[in-house]
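> no sequence on this one, just coordinates:
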């Protein structure tokens, strides 16, 4: 039977079951409907009218404060490609089912907005009845809702695929959803959602350093920031460079070595360096020695963590800590040297690793590495949905 015909027949059967169960309140008549769906119908019916035309709005939805914001924006290219090429609307909701962010082509986005499948729309079971987002959150696992499985009749023209997104400690942070019209239902949609969620969870695991809440921590990969017990400490770029170099040289540097690493042959007076070190020392509450410079206070560094993990051949750990190039805006000779060391060592470890997931995690940070994309393409099984993302990026690189 052609796929479209099978979908049409399934939709017709679900509509008949919905009519009996929901419209005529005849429990037990919905033979084709999953019991989890009918149980959701039963819970939601006292609060949600099946005739509702759109989701209620929440004025307090705060995408800016969501822990999902950074990993989702880092995945925008993949989400954009799927939404535009396959005719889906991508959405991210918080743990309460309120949508925080959506993306889709103009036609699908307008269609979604008619039912308030947009930022601020409330899609919990108590707000909008049975839908994929509410099922995924209520059962803490991926869920699909096709056509008349939705309690609200205005959603019978849709099919939605959702999966919860977890923090590294297992806490549910929200849900990722891909939605489209019922006739575009596809068996690869749910594996695609699972893959995207895995990528988001990997990025969430990369974000924090494995540190106790108290203590100093330096983030110098992808950006520069010193934290004191999680609170930012204001430092100028030069002071961040000095601190980064000292964490990478645990035995310390002489004033001459540090000056050479920062300025090379530039004519900079020694008092300039001393002033920068003095400011850093005050920020660390005396944590830098005075003559031969080294740290006398423990400062955990993501760059040091990557190098230590690579030395121990723990590629997964190294990738978890790696968030980008070492102080990418710095032109200091010592920083440039360490930047190349870290990049070459990580790339070599990833290319030699037998785990394809290592390669894909690396490519999420280095989307322009042609050789790595070619290797990923050779390793991925033809049925793996991630292969399409690699192929698309490879095509862009070759046509650039």
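Perfect, thanks for sending it. Just so we're clear, the structure is a prediction, and the values are computed from it rather than from any experiment. Residues are numbered from 1 along each chain as shown.

> okay, CA-based contacts and neighbour counts for the rest of this
Will do.

> what comes up buried for the helix or strand where residue 310 lies?
Assessed by DSSP states H and E, residue 310 sits inside helix 302-311. Along helix 302-311, the positions that meet the burial threshold by neighbour count (16 or more other CA atoms under 10 Å) are 302-307, 309-310.

> how close does residue 85 get to residue 303?
Counting by CA to CA, to the nearest Å, the gap between residue 85 and residue 303 amounts to 38 Å.

> elements contacting the helix holding residue 310?
Secondary-structure packing of helix 302-311 (3 or more CA pairs under 8 Å, 6 or more residues apart in numbering; DSSP states H and E): strand 216-219, helix 237-248, helix 315-321, helix 333-352.

> export those to CSV and tack on distance to residue 278?
Shown next, in CSV, are the helices and strands packed on helix 302-311 (distance: least, CA to CA, whole Å):
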stretch, distance to residue 278
strand 216-219, 17
helix 237-248, 9
helix 315-321, 29
helix 333-352, 20
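
> out of these, deepest packed?
Across the helices and strands packed on helix 302-311, averaging neighbours per residue (mean count of other CA atoms under 10 Å) puts strand 216-219 on top, at a mean of 23.

> on that earlier part again, with respect to residue 375, which of the helices and strands packed on helix 302-311 lies nearest?
Evaluated with CA to CA, these place helix 333-352 nearest to residue 375, the distance being 8.0 Å.

> okay, one more to line up with it:
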């Protein structure tokens, strides 16, 4: 675990009050259509554009409905966040109490599930509806650290008039998305918020470090689950004829027989017992194990006609991009990570293929980041070996590729800053 490169809302050495005045001028000019006296940060500017397209009222936001207590409790139980809450409290509440902040934890939809910290600040937060059970996604309350971090899928700090809705200009907030390390799924966000006068450039780094510690706890618990599955699977695999692999429900490999070890294989969404085509292995038979699946490769069976013939990349739902693979063996759907969705989208739009340097330029605006590109493409090709080719990276020539897009091109992977997508 290490600290990521983070962009604070308040540049080091800048007077907060003067900076807030400049931001207010930029905000007013952007909303009125006048020439901007300066440029908002890219993450803020992209969010403001989304709010204008949405038609959100900058004075009031959208009408919000507060969940009932029993609904909040139900979301808490189903969110998967209760496991990380002790680590978040231990890391952030002492600072929140001392620095006149509150700690807020939301689910993946932006609903506030927990809010703790300074009592005076909690009372101030009540005045703008910043309380448990309220939707704090961008679509409801405009640009803010929680909602924008959930869309951008990265840590975000928002200060003063960077908030789209004027009622929030007296606030500063720093939020970090939380992911389940088992499948990379976004499960929520953690945020530190307080009066704008309490802004500090290191707050985001603190929240990010604590969030990474919390996710490390989930990763450790997952390792224990895999060890338990391994203890069950090894005796089973010893009796299996042919090649087989034992995986947990998320595709993480616990044990193998007759196969080169992999960390993870991509399973179909809603995996169930029976015959299935898996991109990593071809035709397989899937059987249940306590805490996972036994995947038997269909060695010796006729593989003719089982190769994929059609893939559909669906990016219409910004939080749930998927790849659906179809062929004579059936249909298989897998949820994609934000980075893999970006890469597959570029390759779907460029059927002639892209070299590592070209893909690096497409994704990062820098042709030199080929090491990152090759590592991610290696993971993709392990998952989708029958669909993707190399040299150059591309979808297989004999596979039909369909891209399902939202009507508004600006809503294609809204979290992405990749030049090939945003350009």
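It's in. The structure displayed is predicted, hence computed values, not measured ones.

> quick one: TM-score?
These two chains, once laid on top of each other, score a TM-score of 0.50 by TM-score structural alignment, normalised by the length of the first structure; 219 aligned residues with a CA RMSD of 3.0 Å.

> the helix holding residue 310 of the first structure vs helix 333-352, what angle?
40 degrees (axes from the mean of the first three to the mean of the last three CA atoms, to 10 degrees).

> which residue is the nearest non-sequential neighbour of residue 133 of the first structure?
Spatially, and ignoring its direct neighbours in sequence, residue 133 of the first structure is nearest to residue 162 (5.6 Å; CA to CA, 6 or more residues apart in numbering).

> give me the three-state assignment for the one you found.
Three-state assignment for residue 162 of the first structure (DSSP: H, G, I helix; E, B strand; the rest coil): strand.

> now do the contacts for it.
Applying CA atoms under 8 Å, 6 or more residues apart in numbering, we find residue 162 of the first structure in contact with 132-133, 136, 142-144, 175-178, 190, 193.

> looking at the residues you listed, state which has the most neighbours.
Compared across the contacts of residue 162 of the first structure, residue 133 has the highest neighbour count, 35 neighbours, by other CA atoms under 10 Å.

> next structured bit after the helix or strand hosting it?
Following DSSP H and E, the helix or strand that holds residue 133 of the first structure is helix 132-139. Using DSSP H and E, the helix or strand that directly follows helix 132-139 of the first structure along the chain is strand 143-146.

> what helices and strands are in contact with that next one?
For strand 143-146 of the first structure, the packing partners by 3+ CA pairs under 8 Å, 6+ apart come out as helix 132-139, strand 158-166.

> packed most tightly, which of these would that be?
Between these, the one whose residues have the most neighbours on average, counting mean count of other CA under 10 Å, is strand 158-166 (a mean of 27).

> by contact count, what packs against the next helix or strand after that one?
Once the chain leaves strand 158-166 of the first structure, the next helix or strand it forms, by DSSP H and E, is strand 172-181. Packing partners of strand 172-181 of the first structure (3+ CA pairs under 8 Å, 6+ apart): strand 89-94, helix 132-139, strand 158-166, helix 189-206.

> for the second structure, what's the longest helix?
Looking across the second structure with DSSP state H, the single longest helix is helix 203-238.

> for that helix, name the packing helices and strands.
When contacts are defined as 3+ CA pairs under 8 Å, 6+ apart, helix 203-238 of the second structure packs onto helix 85-98, strand 171-180, strand 185-195, strand 244-247, strand 253-257.

> so which of those gets nearest residue 25 of the second structure?
Each of those has some distance to residue 25 of the second structure by CA to CA; the shortest is strand 171-180, at 16.7 Å.

> what is that closest one packed up against?
So strand 171-180 of the second structure, by 3+ CA pairs under 8 Å, 6+ apart, packs with helix 145-152, strand 156-159, strand 185-195, helix 203-238.

> those into JSON lines, with extra columns for mean neighbour count and distance to residue 275 of the second structure?
Output for these, formatted as JSON lines (neighbours: other CA atoms under 10 Å; distance: least, CA to CA, whole Å):
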{"stretch": "helix 145-152", "mean neighbour count": "28", "distance to residue 275 of the second structure": "37"}
{"stretch": "strand 156-159", "mean neighbour count": "29", "distance to residue 275 of the second structure": "44"}
{"stretch": "strand 185-195", "mean neighbour count": "25", "distance to residue 275 of the second structure": "26"}
{"stretch": "helix 203-238", "mean neighbour count": "18", "distance to residue 275 of the second structure": "18"}
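
> put together JSON lines for the ones you listed, with distance to residue 296 of the second structure on each row.
Shown next, in JSON lines, are these (distance: least, CA to CA, whole Å):
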{"stretch": "helix 145-152", "distance to residue 296 of the second structure": "38"}
{"stretch": "strand 156-159", "distance to residue 296 of the second structure": "44"}
{"stretch": "strand 185-195", "distance to residue 296 of the second structure": "27"}
{"stretch": "helix 203-238", "distance to residue 296 of the second structure": "10"}
